[in-house]
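S.K.: sequence and predicted structure are below.
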Amino acid sequence: MKKLIVALLLAAVPLLGLAAGGGVHLDDADIDVSDQASLQRGAKYFVNYCLSCHSAKFQRYNRMAKDLGLTEDEVKENLMFTTDKIGDTMNIAMSEANAEAWFGTAPPDLSLIARARGVDYIYTYLRGFYVDPARPFGVNNVVFKDVGMPHVMWELQGMQKAVFHEVDGQQVVEKLVPVEGAAGKGKLSPEEFDGAMRDLTAFLSYVAEPIQLERKRIGVWVLLFIGIFFVLAYLLKKEYWKDIH
């Protein structure tokens, strides 16, 4: 029993490291990848605002159509701007050489970004741009210091400015507030923009693991099987050792 407890504690050490890392507050994304309407809206935002620079090269349009409850014709008409073949992956036309010349580095593929960073990180990042004249594109980000990406959704959100406070001699972002005037007002209200970014985050989570709902469904049955097997194995062990104990 003591060895089992020690093994469980050792297994939990990496999780404790993850929980303690980063030091930046992340907002709860609260996504639902089973909500097809949310995923459809997220796909719309992705192809309109992200796909010009960021690919999702592990995701095929026809697979997306099936999983999101869309017909192939609907995908072709509304979500395909860089290719004419429904079986193609979500690639971009911009070459890496041009991307490096324009942005300093090639924008990363976003196929697995939700698994690499987590949905809370993505949700906070998308809503965390603020004005910073020192940066090449005039913006910075609360979770990605000195970000090299422009705020492509500023028309939806409006521009924000950071309110800083000092922690251990360093300036830390306390909160973000809209800038004064028309520039601080986006086409969407703050609540609508948060909902839109939640939809986009849900779509990126789906892209990172399209089979996650099936995995979780199967996982429940696997755990039930293990539970039943444990009971039977324990009773068998008791039967084998009853004369010794």
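M.R.: Yes, it's here.
S.K.: every contact and neighbour count from this point should use C-alpha atoms.
M.R.: Will do.
S.K.: this protein: helices as residue ranges?
M.R.: Applying DSSP state H to the chain gives helices spanning 2-20, 36-45, 61-67, 72-78, 96-103, 113-117, 119-126, 154-157, 190-208, 212-241.
S.K.: contacts for the third one?
M.R.: If I follow you right, that is helix 61-67. Outside helix 61-67, the residues that touch it by C-alpha atoms under 8 Å, 6 or more residues apart in numbering are 71, 72, 75, 80, 86, 87, 88, 89, 90, 210.
S.K.: can you list those residues in a markdown table and add neighbour count?
M.R.: Shown next, in a markdown table, are these (neighbours: other C-alpha atoms under 10 Å):
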| residue | neighbour count |
| --- | --- |
| 71 | 13 |
| 72 | 17 |
| 75 | 21 |
| 80 | 19 |
| 86 | 18 |
| 87 | 13 |
| 88 | 17 |
| 89 | 19 |
| 90 | 22 |
| 210 | 17 |
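S.K.: narrow these to those in strands?
M.R.: Counting by DSSP state E, the contacts of helix 61-67 place 89, 90 in strands.
S.K.: the contacts of helix 61-67: which two are farthest apart?
M.R.: Taking C-alpha to C-alpha as the measure, those span a maximum distance of 18.9 Å, between 80 and 210.
S.K.: let's bring in a second one:
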Amino acid sequence: MKRMTTCLLLFISSTSLVWAASSNYPLDTVEININDKASLQRGAQVFMNYCLSCHSAKYMRYSRMAQDLGLTEQEVTDNLMFTTDKIHDPMTIAMQSKDSEGWFGVTPPDLSLVARSRGPEWLHTYLRTFYLDPSRPTGVNNLVFKDTAMPHVLWPLQGWQELADKDSDTSSTKLELAVAGTLSPSEYEKMLDDLVNFMTYMGEPARLEREKLGPWVLFYIALFCGVAYFLKREYWKDIH
């Protein structure tokens, strides 16, 4: 009994710490459609160009991505492979952990499962809410992840934002565009939709097959229930 009580207290304490570390900034609404191959292809291009230089995705292989996204191996090799020349390699990076920790203060995490652990809504909001903060080593901060060590790598596309006003309630904080990027705000939102869509797919590639097989599995269960019902009637007809 004492052991169970201790485990319960530890669980409650750890949960409280997680909530204490999280922001109360309202998260964006995101529509995920991993069957949209055009969106996944655009998201993959952004991921390879802006994310894969620091973050790995070691649980995803280029060959699997080519198969699922409707790309040929040559297209992937020519346009999306910058860290290796072997199509069956996982998405690793050349940067060493000790170097990245020295530069950023922390090793950039692998992004294979970040959409499953954080959620697409969190990812979308995080990538949208960087703002200028001269007090930080990277010159930026984030409304969702306060004091983040990550630089705003998408600034050429979004531009630079700054705090328009800051209320004591973080959820009321607003941002305004100080320096425009190459994309308009609506275009940047669309780009984030594609990037988050791709990262959601990357977190569970088997979901594509699972969703295709789902209706057939339900049909089989319904058919089996009908057969089982008539078998039950036949076996129990002398009793009921």
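M.R.: All right, it came through fine. All figures in this text were calculated on a predicted structure; none of them were measured in a lab.
S.K.: tm score of chain vs chain?
M.R.: Scored against TM-score structural alignment, normalised by the length of structure 2, the superposed chains reach a TM-score of 0.82; 219 aligned residues with a C-alpha RMSD of 2.2 Å.
S.K.: about what we covered before: as JSON lines, the helices of structure 1 with distance to residue 30 of structure 1 would be great.
M.R.: Listed next are the helices of structure 1 as JSON lines, based on distance: least, C-alpha to C-alpha, whole Å:
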{"stretch": "helix 2-20", "distance to residue 30 of structure 1": "18"}
{"stretch": "helix 36-45", "distance to residue 30 of structure 1": "12"}
{"stretch": "helix 61-67", "distance to residue 30 of structure 1": "20"}
{"stretch": "helix 72-78", "distance to residue 30 of structure 1": "26"}
{"stretch": "helix 96-103", "distance to residue 30 of structure 1": "32"}
{"stretch": "helix 113-117", "distance to residue 30 of structure 1": "14"}
{"stretch": "helix 119-126", "distance to residue 30 of structure 1": "8"}
{"stretch": "helix 154-157", "distance to residue 30 of structure 1": "19"}
{"stretch": "helix 190-208", "distance to residue 30 of structure 1": "8"}
{"stretch": "helix 212-241", "distance to residue 30 of structure 1": "16"}
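S.K.: which one of the ones you listed lies closest to residue 179 of structure 1?
M.R.: helix 154-157 (11.2 Å).
S.K.: and the residue nearest to residue 109 of structure 2 when sequence neighbours are not counted, how many neighbours?
M.R.: Excluding the flanking residues, the one nearest residue 109 of structure 2 by C-alpha to C-alpha, 6 or more residues apart in numbering is residue 55, at 6.2 Å. Applying other C-alpha atoms under 10 Å, we find 21 other residues in the vicinity of residue 55 of structure 2.
S.K.: wait, what's in contact with the counterpart of residue 168 of structure 2 in structure 1?
M.R.: Alignment note (TM-score structural alignment): residue 168 of structure 2 maps to residue 166 of structure 1. Residues near residue 166 of structure 1 by C-alpha under 8 Å, 6+ apart: residue 172.
S.K.: how close does residue 166 of structure 1 sit to residue 179 of structure 1?
M.R.: Distance of residue 166 of structure 1 to residue 179 of structure 1, computed by C-alpha to C-alpha, to the nearest Å: 21 Å.
S.K.: in terms of helices and strands, where is residue 164 of structure 2?
M.R.: strand 159-165 (DSSP states H and E).
S.K.: determine how far the last residue of stretch 88-95 of structure 2 lies from the first.
M.R.: From its first residue to its last, stretch 88-95 of structure 2 covers 20 Å (C-alpha to C-alpha).
S.K.: skipping adjacent residues, who's closest to the residue nearest the centre of structure 2 in space?
M.R.: Structure 2 has residue 115 as the residue nearest its centroid, 2.6 Å off, counting by C-alpha atoms, centre = their mean. Leaving aside its chain neighbours, residue 115 of structure 2 sits nearest to residue 200 (5.2 Å; criterion: C-alpha to C-alpha, 6+ apart).
S.K.: ok, the aligned residue in structure 1 for the one you found to residue 219 of structure 1 distance?
M.R.: In structure 1, the residue paired with residue 200 of structure 2 is residue 205, using TM-score structural alignment. Distance, residue 205 of structure 1 to residue 219 of structure 1, by C-alpha to C-alpha: 18 Å.
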